[in-house]
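K.L.:
here's a sequence, model it:
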Amino acid sequence: MLSALAIVFLVVVCTADDYPFRNTSLSFEARVADLVERLNISEIAGQMSHGGARKNSPTPAIERLGIKPYQFGTECLSGDVGAGAATSFPQALGMAASFDYDLVYRVTEATSKEVRAKNNNATALGDYSFHTGLSCWSPVVNIMRDPRWGRNQETFGECPYLSGQMKRVVVLDDHRYVRANAGCKHFDVHGGPEDVPVSRFSFDSKVSDRDWRMTFLPQFEACVMAGSYSLMCSFNSIQGVPACANSKLLTEILRNEWNFEGYVVSDQGALENIMTQHNYTQDPVHTAAAAVNAGTCLEDGNDENTTFSHLEEAYNQKLVNESTLRDCASRLFMTRMVLGEFDPPEMNPYSKLDVSIIQSREHQDLARFAAGKSFVLLKNEKNVLPLREHSLDQMTILGPFANDSRLLFGDYSPTIMENFVTTPLAGLTYSMIARRLRMRHLRC
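P.N.:
From the prediction side, this is the model:
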């Protein structure tokens, strides 16, 4: 009789720590596959549509799986940018003038340590705000072709080979975990005039296949071969097709030829520009489909409501396959996995980095050394240098860079700490010889 039987009900309660994607004995690939398989389409779209600045980030938490928000927007061009005090290193163009790969590696290592230290501090406080993440929007890989482009100082110059080699050492990381994720940008054939004759948001790079292959692709390929986990697609079109919806660029070349396994993030607002600036698509749903089908996996948008916020609608209209969306999610979560997000902190040596290393004496000394190596020496006509007493009776310092520290550091540089800065004008003014001269500064 049933009354004589002992009936036992076994209730198994699984916590987030029990999921296979938390199992550190499994491969990263197996763990990512398990994680992504547990996501629904709405959750995947949410992860893909929040990869940008300010209100467009961070990615939303997935509480049922214990997954926290993540900040994909961080600038690391010449130091840790926009997150408070940080050591400032020379702009990329100055580093290229050193022709010193080891120095570039040391500067990159110091920057990534400061990025990681700030991230450790921020996430411990539950802070996932802009510039606190580990996925850097740098280095800038573009070739400096047009002097009218406003960001030439961010590049390594005009040589595809030198740019590629410099980028390789920026990206390289040979440990189980990645300290910070380098993301090469802007892909591709970017760097035209800012607003002459058309906006940089809408210009079409009518590049020949020969020039494309020989000038504008090699340095990006070097990034991929070095192991970069992300690339940023650019505002412009290439041969009539917007870069972030260009399947020849993002699928045929990047994925099929180069076997790129990372993710592509759009430049800020580049996806909406596909429709509003290039007039390539007719509505946000088709724009989202065009971008993701071409190979863009993450949107750096201007606001909370982005182009990729229409991905679920595109999926429901059968404009995007489920496999395409899950592939993108896998690429995004693989990056977070190798950064150590889903492992116990004691397994990751980078989790021990703290903010005491920010602007440490070691990093300050490295910045000074790098600045010295970046100098380009000019011919000393008639031996006018060094300045000698009584050899001159007046001196004119020309140009706006002479006494403007912000201009000297350039765009996308860390917060300027004035107590560490001496401008050329100040240095000359305080020199013993210069104080005997009649000195004037013309800003031109």
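K.L.:
okay, CA-based contacts and neighbour counts for the rest of this
P.N.:
Noted.
K.L.:
where along the stretch 51-200 of the chain do the helices fall?
P.N.:
92-98, 101-124, 160-171 (DSSP state H, counting those that start in this stretch).
K.L.:
outside of the shortest one, which residues touch it?
P.N.:
I take that to be helix 92-98. Helix 92-98 is touched from outside by 77-78, 104, 152-157, 162-163, 166, 370-371, 373-376, with contacts defined as Cα atoms under 8 Å, 6 or more residues apart in numbering.
K.L.:
return the most buried member of the helices of the stretch 51-200 of the chain.
P.N.:
helix 160-171 (a mean of 22; mean count of other Cα atoms under 10 Å).
K.L.:
which residues does the residue nearest the centre of the chain contact?
P.N.:
Among the residues of the chain, the one closest to the centroid is residue 137, at 1.0 Å (Cα atoms, centre = their mean). Counting by Cα under 8 Å, 6+ apart, residue 137 touches 73-77, 182-185, 232.
K.L.:
in CSV: those, plus neighbour count and distance to residue 278.
P.N.:
Shown next, in CSV, are these (neighbours: other Cα atoms under 10 Å; distance: Cα to Cα, whole Å):
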residue, neighbour count, distance to residue 278
73, 24, 25
74, 26, 27
75, 27, 27
76, 27, 30
77, 26, 29
182, 30, 29
183, 29, 25
184, 27, 23
185, 24, 20
232, 26, 18
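K.L.:
inside strands: which ones of the residues you listed?
P.N.:
Secondary structure defined by DSSP state E assigns 183-185, 232 of these to strands.
K.L.:
run this one through as well so I can compare:
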Amino acid sequence: MPANEPRTRLTRSRLRNLVVLATAAACAAAVASVPAQADGPLYTRAGAPVDLRVKDLLKRMTLDEKIGQMDQIAVARIQGDCEWSGGALNESCMKTVLADYPVGSVISGGGMAPAKNTPQDWATMVNAVQKYAITNSRLHIPIVYGVDGVHGHNNVLGATIFPHQIGLGATWDPGTVHDSAAATARAVAATGIDWNFAPVADLARDQRWGRYYETYGEDPLLAGTLAAAAVDGAEHAKGAKRVAATVKHFGGYSEPANGHDRVPADVSIRYLQDTLLPSYKQAVQSGAKSVMVNSGAVNGVPATASTYLLTKVLRQQWGFKGVTVSDWEDVRALQTRYKIAADYPEAIALAVNAGLDMAMEPYFAKEWSQGLRTAVDRRLVSQRRIDEAVSRILKMKFELGLFEHPYVDAAKADAAVNGADTGLARTAAAESQVLLRNEGGVLPVSPSAKRIVVAGSYADDINDQAGGWTIGWQGVPDGVTLPGTTILKGIREAAPAGTEVVQAKTADDAVAQAKNADLTIVVVGEKAAAEGAADSPRPELAADQQALVKSLKASGKPVVTVVVAGRPLVLGDAEGTQGLLMSWLPGTEGGHAVADVLFGKVNPSGRMPVSWPRNIGDEPMYYQQLPGTNGGPESSYDPLYAFGAGLSYTTYSFDALTADTKGVKVTVSNTGARDGDLVVPVYASRPVSDVLAPARKLVAFTKVHLRAGEHRTVRLDFAKSALAVTPGDIDGSGTPRVERGTYTFTAGDKSADVVLR
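P.N.:
Here you go, the predicted model:
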């Protein structure tokens, strides 16, 4: 029965009962492995080389079975009434999706959970889907199950929610990013899921864009290094079965022309090659098993249909061997939205021939199978190209161990996920805090402060603190309570004995209470949202929040502003408080982390991974803005807080610096009275360049722990490719190369020149 046909209430009830029984059976068998057959087909032999197993299985498959492997369907199509109602798995629709048109993958999109959202129920559901697929496919091929675990296992109630990527970008710490991704992989794996659609390797250069907070920052090297660390952490997590990482959204997704998500980008080939693509390349070449394709269009061509991106760059230039997958319904969009295909078979042909291996066709398994079959019959797609795509999919499944170990022990899922790695999440959130103002040493909070007023609606709002992609797609759904620590709760727990912490209930109450306070902490921010719903044509602090902060400033008492948001917000009348702490979207341990910094338990080490505009209209903004001849206000790079900005509770100095053709050596010192962690960035610039070049370019960075009074000399090497630019005229038709001549390398206030010959 097709997934979209109505059913009687009685039939639905019977089917749900059958699925409950089947699910229970799957749980009982979850820890069992599929036995290897020493004398069976080669593909069933666990010890055989993967490439030989793939070839053996491929030659046994029919065309229809191969076509099914190239499809990924949303789990909602096999739940409840199979029309996005959720609930228990539906046997009839599982038959359609997993047997009649045997799809190769299932995805739980944002908010698509089992009927009861617990780790054990997730594992039970995934086991049941997997068991049905294996049992009811002729060759017993397992599915690969996907999820967007972008800041922890964020769809699962009870899982620890890490800071969103923009906050992790502020740590400038590949080790923290690696460990956070590994923790996410362990949680994902414990629920039976083996494909995670993270990390994001896009750049954040336009504050209006709704997915700004999903990136690691505006700089290609910073974003690429951290994305590569996330890939390595996810795919080599200790204590977990294998999980495939996904580099997304390849490529140039973050450049919508008007700042709105999925609006086409129009960029020069030089900017594409030199700036937008390197972060993906670094992440891909760290060993990622899959790449998700940009939903948008670049220079008039939808990325899903771009042979240049998916074959020439990704395969031929970068040597990627893994699986490419589209984003949500993007193959169909070639026909329905972009209108570059006359019908669905033609749209499928455009994507597959460009280099797409799997389509996230979340709605219609039958239409996908019939569409690709029609494309083959019309000779639009060759069976050789299908074999190539399916070989990559099967290889990933073999490498993930799905043929031998397709199930997990659902009974262990709750213990493995609930509250796991909260210490790491707290550390990551604390490292992500960026202290931007600290006039008069208002922070850390003085022990003599006996009355602290906490104001602002975001102070006690765990849901917006976690942000979008948390339990639901757009954030925590109404009626759901997210376990975690709000900033208000964190402050109350951290305040020393004898210090009164008062929560102001309204703006007027806050102003009244502040008059008798030693310190007011006002927490401001923006509502949780995702993708297009998170677009912000005017990325500024809301007027009522600006008014609140302005009134608190007028009280004459010290005010510290804490910003909980996925992007820098133009502060307007809220600018100029004695303290300013950018907290990003710090997750379920964010309240503890913010308090750790406010009260001095943690010395802030976060640095801005993006630039903070002074005024609305300065978007897009990034430190690599090219020079021009306009001398008007803010026509050049003139941020409120620059890329790399951030304060500490100690002081640092950069001393002797030397440079050669491979890197720099610099001595750094902690000249203050507290231990701390110092971000050491190295920038390159050119006095003269054949093409326009930014004033400086990040080519290396590290993070160094320095005890109070300690001096240390560090060596930072860089790849010469980090200096490459695309030569030539406006057409940018050349191959990126390193120009000869003088380069100036800078770290802190020290610099040295090197001549590259």
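K.L.:
picking up where we left off before, from the contacts of residue 137 of the first structure, pick the one nearest residue 26 of the first structure.
P.N.:
residue 182 (25.1 Å; Cα to Cα).
K.L.:
hang on, the earlier thing: mind putting the ones in strands among the contacts of residue 137 of the first structure in TSV, distance to residue 291 of the first structure included?
P.N.:
Converted to TSV, those look like this (distance: Cα to Cα, whole Å):
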residue	distance to residue 291 of the first structure
183	19
184	19
185	17
232	13
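K.L.:
residue 352 of the first structure: which of the residues you listed is nearest?
P.N.:
Using Cα to Cα, those come closest to residue 352 of the first structure at residue 183, 23.6 Å.
K.L.:
show me the contacts for the aligned residue in the second structure for that closest one.
P.N.:
Aligned counterpart of residue 183 of the first structure in the second structure: residue 246 (TM-score structural alignment). Each residue near residue 246 of the second structure by Cα under 8 Å, 6+ apart is listed here: 195-199, 231, 288-292.
K.L.:
same thing but 7 Å
P.N.:
Applying Cα atoms under 7 Å, 6 or more residues apart in numbering, we find residue 246 of the second structure in contact with 196-199, 288-292.
K.L.:
same thing with residue 290 of the first structure?
P.N.:
residue 245.
K.L.:
distance check, it against residue 181 of the first structure.
P.N.:
26 Å (Cα to Cα, to the nearest Å).
K.L.:
filter the contacts of helix 92-98 of the first structure down to the buried ones.
P.N.:
77-78, 104, 152-157, 162-163, 166, 370-371, 373-374 (16 or more other Cα atoms under 10 Å).
K.L.:
which of those residues lies closest to residue 359 of the first structure?
P.N.:
residue 78 (13.2 Å).
K.L.:
which residue in the second structure aligns with the closest one?
P.N.:
Per TM-score structural alignment, residue 78 of the first structure is aligned with residue 151.
K.L.:
please identify the helix or strand for residue 313 of the first structure.
P.N.:
helix 311-316 (DSSP states H and E).
K.L.:
neighbouring contacts of that helix?
P.N.:
41-42, 45, 285-286, 288-289, 320-321.
K.L.:
can you turn the buried part of these into a ChimeraX selection?
P.N.:
Selecting the buried subset of these in ChimeraX, with 16+ other Cα under 10 Å as the burial test, is done by:
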select :41,45,285,286,288,289,320
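K.L.:
among the contacts of helix 311-316 of the first structure, which lie within helices?
P.N.:
Mapping these onto helices (DSSP state H) picks out 41-42, 45, 285-286, 288-289.
K.L.:
can you list these in CSV and add distance to residue 437 of the first structure?
P.N.:
Formatted as CSV, these follow (distance: Cα to Cα, whole Å):
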residue, distance to residue 437 of the first structure
41, 72
42, 70
45, 66
285, 67
286, 67
288, 64
289, 66
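K.L.:
between the residues you listed, which is closest to residue 193 of the first structure?
P.N.:
Distances from residue 193 of the first structure to those, taken by Cα to Cα, are shortest for residue 288, at 27.4 Å.
K.L.:
any idea what the closest one aligns with in the second structure?
P.N.:
By TM-score structural alignment, residue 288 of the first structure lines up with residue 348.
K.L.:
what about its match, distance to residue 70 of the second structure?
P.N.:
Taken as Cα to Cα, the span from residue 348 of the second structure to residue 70 of the second structure is 11 Å.
K.L.:
ok so, going back, what's the mean distance for the helix holding residue 313 of the first structure versus the second structure?
P.N.:
Average distance, helix 311-316 of the first structure versus aligned residues of the second structure after superposition (mean Cα distance after the TM-score superposition for the first structure): 0.6 Å.
K.L.:
where does that helix end up in the second structure?
P.N.:
Taking TM-score structural alignment, helix 311-316 of the first structure hits residues 372-377 over in the second structure.
K.L.:
picking that back up, surely the match of residue 288 of the first structure and residue 333 touch.
P.N.:
No - taking Cα atoms under 7 Å as the definition, residue 348 of the second structure is not a contact partner of residue 333, at 10.0 Å.
K.L.:
returning to that earlier point: out of the helices of the stretch 51-200 of the first structure, which is closest to residue 223 of the first structure?
P.N.:
Comparing the helices of the stretch 51-200 of the first structure by Cα to Cα, helix 160-171 comes nearest, at 5.6 Å.
K.L.:
centre of the chain to that closest one, how far?
P.N.:
15 Å (Cα atoms, centre = their mean, to the nearest Å).
K.L.:
number of nearby residues for residue 300 of the first structure?
P.N.:
27 (other Cα atoms under 10 Å).
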